[in-house]
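Student: Sequence and predicted structure are below.
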Amino acid sequence: MQDAASRLNTLFEQVLGTSLPVRIRAWDGSEAGPPEAPVLVVRNRRALRRLLWKPGELGLARAWVAGDLGVDGDLYAVLDLMATHVWEREEGARGLAETLRDPTARSAVRGLLRLAGPAVLLPPAPPPEEIRDPLRHRHTKHTDKRAISHHYDVGNDFYELVLGPSMVYSCAYWPSGSPDADADADVDAEATLETAQHDKLDLICRKLALAPGQRLLDVGCGWGSMAVHAARDHGVHVVGITLSQEQAVYARKRVADEGLTDRVEIRVQDYRDVTDGPYDAISSIGMAEHVGADKYLEYAENLHRLLAPGGRLLNHQISRRPRRDESAYSIDGFIDAYVFPDGELAPVGTTVTQLERAGFEVRDVESLREHYGLTLRAWVANLDAAWARAVALTSPGRARVWLLYMAACAVGFERNRLGVNQVLAVRTPEGGASGMPLRARVWGG
């Protein structure tokens, strides 16, 4: 009788209509596939049941988080090789319904059902790390607070392991030349990451033209890195707002340790509840992804209202590629179920349009896409180096969620599936004097 790996390899190829780019190692110890390829480890039949009940990305993610699937070798290589078979198929290159019209594919699915065993009749329970009560993009103050708590209240000690001493959870700004380097090149996650995050914060401060005595609102202030940097190095007074209690506690301690309590206030507050404008500048770094498509204009209008005439907004936000049919878009299953519940991504053009509809004049858009691939690889290196500690602080499943999430996103940025952009906008006063220099990009560094 054919071993499990050979059967799996044959059946998967029949379903996909092409050869698998990875080698399979099955639960019986057998292997099949290209000899030099990275190895996808199918540890048990439950992995097949998860894929059969939820074909595509979410089924694969559930199997990974539960430990039913693993990788022996370079995780990035497996994700990169599998990207075409997962992402592009789910985007319509060859959907499941079309696949199953092929008699060979239908026969292969029947073979997978037999190989999965009798228990295939019942769907495996999702791993406990999965969100069981979908928020469905309501984006009320209550649901947004729940979503933020799920992602950010994992534990400050865990985030310190991943992010390093800077505690900056957004794309870093790497020195000239680094983004063009080989994506597999080693990144100094201890020193270079810190320098790149410092440079990113300073880039934002320079784009905002911060000056001593000004008021800055930092929306989604995280663990206080931007607030501390702006107050300490640029002399501004900062109000930082977050929905995460754990972030606020951490940020307030950092502010106190830096001796900046007279210049920095950290609040647990929704952006819709801020009423103490005007501010001279607003930074929103990695926060707008949580706002939601239906609420984005309201978000932009609120920030416009809080800015003084001539004030600047720096909106640092992840984007996605546009689709021909935008009505068919939904955030991918794994991210929504395990990482960013209720998160929504938009093309950068949509973001610019909404900011302008709110009254802003958009003056500069800078893509940092390659920078995020490098940043994510540095975070993965941090997680790998402290894996046992990360598991002890959370759970094996939660640590696997973060490893898959960061590695897959790194591949997504490198393959131009995802982007990240800094949009600089001005609340231009009546009369049109924006206050911007004629040659604005003196901040390029």
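Tutor: Sure, I can see it.

Student: From now on I want contacts and neighbour counts done on CA atoms only, so please keep to that.
Tutor: Will do.

Student: helices and strands around the one helix or strand Arg389 maps to, which ones?
Tutor: Arg389 belongs to helix 387-393 when assigned by DSSP states H and E. Applying 3 or more Cα pairs under 8 Å, 6 or more residues apart in numbering; DSSP states H and E, we find helix 387-393 packed against helix 156-163, helix 396-414.

Student: highest average neighbour count across these?
Tutor: Neighbour counts (mean count of other Cα atoms under 10 Å) averaged over each of these peak at helix 396-414, with a mean of 21.

Student: roughly how far apart are the closest residue to Ala288 other than its chain neighbours and Asn421?
Tutor: Leaving aside its chain neighbours, Ala288 sits nearest to Gln317 (6.2 Å; criterion: Cα to Cα, 6 or more residues apart in numbering). From Gln317 over to Asn421 the distance is 6 Å, taken as Cα to Cα, to the nearest Å.

Student: out of these two, which sits in the more crowded spot?
Tutor: Gln317 (25 against 21; other Cα atoms under 10 Å).

Student: what does whichever strand or helix holds the more buried one rub up against?
Tutor: Element membership for Gln317 (DSSP H and E) is strand 307-320. If you take Cα atoms under 8 Å, 6 or more residues apart in numbering as the criterion, strand 307-320 is touched by 204, 207-208, 277-289, 303, 345-348, 417-429, 433-435.

Student: My read is that Arg25 contacts Ala5, right?
Tutor: Yes: with contacts counted by Cα atoms under 8 Å, Arg25 reaches Ala5, the gap being 5.9 Å.

Student: more neighbours, those two?
Tutor: Arg25 (25 against 22).

Student: Check it against this one:
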Amino acid sequence: MGNGKSMLISEMVSAVLDADAPVRVEAFDGSVFGPKAAPLQIRVTSPKAVYQLAANPNEIGLVRSYILGYLDFAGIDYADPYPQMRQMMALKPYLHRPSAIDAARIAAAVVSHGYHKPEVPQSEGPSRLERIKSGLIPHTEKADSETVSFHYDLSNRFYADFIGPTMTYTCAVFDTPDMSLDDAQRNKIDLILDKLDLKPGQRLLDIGCGWGSLVIAAAKRGIRAIGVSLSHEQVEYGQDWIRREGLEDLAELRVMDYRDVPERDFDGITSVGMMEHVGAKNYRHYFDEMFRLLKPCGRLLNHQITIAKDKPGNRPGTDEFLDRYIFPDGDLASPGFIESALHDAGFEVVNQENLRQHYALTLHHWNHNLKEHWEDAVRQVGFERAKVYGLYLAACALNFELNGIQLHQFLAVKPDKDGRPLGDWYPLRPWWMA
């Protein structure tokens, strides 16, 4: 960036970072900030990184620069950038606001080069506002179908590359930190089914069934299970899996919105990793629907990501990176908000637990699997999107570790209005812990 108004990249960095920050920045203009031995080594490879950050001085500017290769890190593994993200977090105490003079110099240096429309990565979806302008009102059936397809209809093989052969894309449950991911996922499914305590011949509805792993496990217990998803690829894969297992008489997957399920009087309902797509303002309606679908004494197991802090005035929701690249219209709420919604819909909440640490472990396994299958992942979805997923998984693992987000399971019961004794339909103590 070279004319009379130019400013070296190292000068821009020093305007916002203390001199003793544990980072080295080497830039395309030959300037350097920080010591050679710094644990975090950043490369600014193009002036386009500056234009991106000038247009979006937030995480979108950083994410675009990283995805497009204008900002890179020494020693990084694109399948698992967790170490670099940890080191970036360590820079927070060293950040400071630029002085008025430095801010003016940076602005002048950028403006002197004229307007540069920021490049948008191919893997980036439209913003929430752009989606609304195109007629996709969040959490309507049309919008939900579009956003679910954006995330899930990529490639079944790509998902298998990192979630593994259980095809289970939700938090696993580990007995020990060294338990294998596949065993921990089967452990999670067993925990859910044990909590519901359904008997052979009873009926289960799995809302947001994914590729069908929970439906198939239920059918193997003799439970008659229906799963619904808005993803055509998931349902096609799951139906073929059901046929291979010879479970057609007990298990079925449908491409269907949960609001359109015609059956009633289910003995149990599972909602595992589904609520993130529902929208916090729709929780009460969602639970009303499930209350309607269950028979008296029917049980609901709701398993979802939650936010750890929900101060008054905070709008529950996902950040802009996740909204544009991973989960359009994703929405999160606190466990207290969710429990209140369950209560207001008429449910009795009989158990809830936080599995935050388990999700961090799950995500580390997924990053490891993505690394092991990196070449195939790139073949399936392209280098750019594979890089996005490495970033997404690592960022989520870090967020769970820092307690920014949590994972809660709620077991709730539709009360029996006929007044049968409690022990007739719900044991006095948690039976799944025996």
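Tutor: Perfect, thanks for sending it. What you are looking at is a predicted structure, and each value in this text was computed from that prediction instead of being measured.

Student: TM value for the aligned chains?
Tutor: Here the superposed chains carry a TM-score of 0.89, computed using TM-score structural alignment, normalised by the length of structure 2; 416 aligned residues with a Cα RMSD of 2.6 Å.

Student: related to what we said a few turns ago, would you mind finding the match for the residue nearest to Ala288 of structure 1 in structure 2?
Tutor: In structure 2, the residue matched to Gln317 of structure 1 (TM-score structural alignment) is Gln304.

Student: Quick check: the aligned residue for Arg357 of structure 1 in structure 2?
Tutor: Using TM-score structural alignment, Arg357 of structure 1 lines up with Asp344 in structure 2.

Student: if you skip the residues just before and after it, what's nearest to its match?
Tutor: Arg284 is the one closest to Asp344 of structure 2 (Cα to Cα, 6+ apart), at 7.3 Å.

Student: Tell me the counterpart of the one you found in structure 1.
Tutor: Using TM-score structural alignment, Arg284 of structure 2 sits opposite Leu297 in structure 1.

Student: residues near its match, how many?
Tutor: 19.

Student: Also the one 5 residues further on?
Tutor: Residue neighbour count, defined by other Cα under 10 Å, stands at 17 for Asn302 of structure 1.

Student: pretty sure it is touching Asp270, no?
Tutor: No: applying Cα under 8 Å, one finds Asn302 of structure 1 not in contact with Asp270, separated by 11.1 Å.

Student: how big's the offset between the strand holding Gln317 of structure 1 and structure 2?
Tutor: Here the mean offset of strand 307-320 of structure 1 against structure 2 after fitting is 0.6 Å, by mean Cα distance after the TM-score superposition for structure 1.

Student: quick one: contacts of the following helix or strand past that strand?
Tutor: For strand 307-320 of structure 1, the following helix or strand on the C-terminal side (DSSP H and E) is helix 333-334. By Cα under 8 Å, 6+ apart, the residues outside helix 333-334 of structure 1 that reach it are 57-58, 61.

Student: What span of structure 2 is helix 333-334 of structure 1 aligned with?
Tutor: By TM-score structural alignment, helix 333-334 of structure 1 lines up with residues 320-321 in structure 2.

Student: Kindly tell me how buried the nearest residue to Leu53 of structure 2 once chain neighbours are set aside is, as a neighbour count.
Tutor: Among residues not flanking Leu53 of structure 2 along the chain, Gly61 sits closest, at 4.6 Å (Cα to Cα, 6+ apart). For Gly61 of structure 2, the count of nearby residues is 20 (other Cα under 10 Å).

Student: cool, Thr166 of structure 2 as well?
Tutor: Using other Cα under 10 Å: Thr166 of structure 2 sits among 16 other residues.

Student: go on, Gln202 of structure 2?
Tutor: 14.

Student: Now it. Nearest residue, chain neighbours left out?
Tutor: That would be Ile223: by Cα to Cα, 6+ apart, it lies 5.4 Å from Gln202 of structure 2.

Student: what residue of structure 1 matches up with that neighbour?
Tutor: Aligned partner of Ile223 of structure 2 by TM-score structural alignment: Val236.

Student: Please report the distance of its match from Met226 of structure 1.
Tutor: Taking Cα to Cα, one finds Val236 of structure 1 at 11 Å from Met226 of structure 1.

Student: Give me the more crowded residue out of those two.
Tutor: Higher neighbour count among Val236 of structure 1 and Met226: Met226, with 27 against 23, using other Cα under 10 Å.

Student: helix, strand or coil for the more buried one?
Tutor: helix (DSSP: H, G, I helix; E, B strand; the rest coil).

Student: residues near the closest residue to it other than its chain neighbours, how many?
Tutor: Ranked by Cα to Cα, 6+ apart and with sequence neighbours excluded, the top spatial neighbour of Met226 of structure 1 is Leu201, at 6.1 Å. The tally of other residues near Leu201 of structure 1 (other Cα under 10 Å) stands at 19.

Student: And the strands in the stretch 1-150 of structure 1, which stretches?
Tutor: 23-25, 31-32, 39-42, 69-72 (DSSP state E, counting those that start in this stretch).

Student: Show the contacting residues for the match of Arg284 of structure 2.
Tutor: 354-355, 357-358.

Student: Show me which of those is closest to Tyr159 of structure 1.
Tutor: Leu355 (31.2 Å; Cα to Cα).

Student: Apart from its chain neighbours, what residue comes closest to that closest one?
Tutor: Ala300 (5.6 Å).

Student: Work out for me the element that neighbour sits within.
Tutor: Counting by DSSP H and E, Ala300 of structure 1 is part of helix 296-306.

Student: Report the angle between that helix and strand 307-320.
Tutor: In terms of direction (axes from the mean of the first three to the mean of the last three Cα atoms, to 10 degrees), helix 296-306 of structure 1 departs from strand 307-320 by 150 degrees.

Student: still on that earlier bit, the match of Arg357 of structure 1 - how many residues pack around it?
Tutor: 13.

Student: and if you look at Pro35 of structure 1?
Tutor: That count, for Pro35 of structure 1 with other Cα under 10 Å as the rule, works out to 11.

Student: so it touches Arg25, yeah?
Tutor: No: assessed by Cα under 8 Å, Pro35 of structure 1 is found out of contact with Arg25, at 11.3 Å.

Student: Asp218 of structure 1 in helix, strand or coil?
Tutor: Per three-state DSSP, Asp218 of structure 1 ends up strand.

Student: again but with Trp223 of structure 1, I slipped
Tutor: coil.

Student: what's the matching residue for it over in structure 2?
Tutor: Checking TM-score structural alignment: Trp223 of structure 1 goes with Trp211.

Student: I'd say that match and Val235 touch.
Tutor: Yes: in this structure, Trp211 of structure 2 is within contact of Val235 by Cα under 8 Å, at 6.1 Å.
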